[in-house]
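S.K.: pasting the sequence and the predicted coordinates here, then a few questions.
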Amino acid sequence: MRLRAKMNKKKKEINKKLHCYCNSYDDTTILETFARNHEL
């Protein structure tokens, strides 16, 4: 249960950061770029 809460928190942080990206990119491009940059 704790792990799930931790994951959800992490997901929220990622979503917040992703929200800062330019909206002209599609979601997959943003996610791939973000994952590469942050080594998720």
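M.R.: Sure, I can see it.

S.K.: only C-alpha atoms for contact and neighbour calcs from this point on.
M.R.: Fine.

S.K.: chain center to stretch 6-17, what's the gap?
M.R.: Here stretch 6-17 is found 7 Å from its chain centre; the criterion is C-alpha atoms, centre = their mean, to the nearest Å.

S.K.: comparison target, given below:
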Amino acid sequence: MSQSKIGRKTFAFRQRLEFNIIISQKDSRLKALDNIFP
């Protein structure tokens, strides 16, 4: 496996991880709103 291929894979993985974190933060914020406005 070439170095650039590995770098691309880890980059994509990190981006997906950050995206999931952002989504989960939005999710918990929406849940908090549900608790405020039942």
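M.R.: Thanks, I have it. Note that the structure is predicted; figures quoted are calculated from it, not measured.

S.K.: would you mind finding the match for residue 34 of the first structure in the second structure?
M.R.: When the second structure is aligned by TM-score structural alignment, no residue sits opposite residue 34 of the first structure.

S.K.: now residue 34 of the first structure, nearest residue through space, not along the chain?
M.R.: Once flanking residues are discounted, residue 34 of the first structure sits nearest to residue 18: 7.4 Å by C-alpha to C-alpha, 6 or more residues apart in numbering.

S.K.: the one you found pairs with which position in the second structure?
M.R.: Mapped onto the second structure by TM-score structural alignment, residue 18 of the first structure lines up with residue 30.

S.K.: residue 5 of the first structure versus residue 29 of the first structure, what's the distance?
M.R.: 27 Å (C-alpha to C-alpha, to the nearest Å).

S.K.: geometric centre of the second structure: which residue is closest?
M.R.: When C-alpha atoms, centre = their mean is applied to the second structure, the residue found nearest the centroid is residue 20 (1.8 Å).
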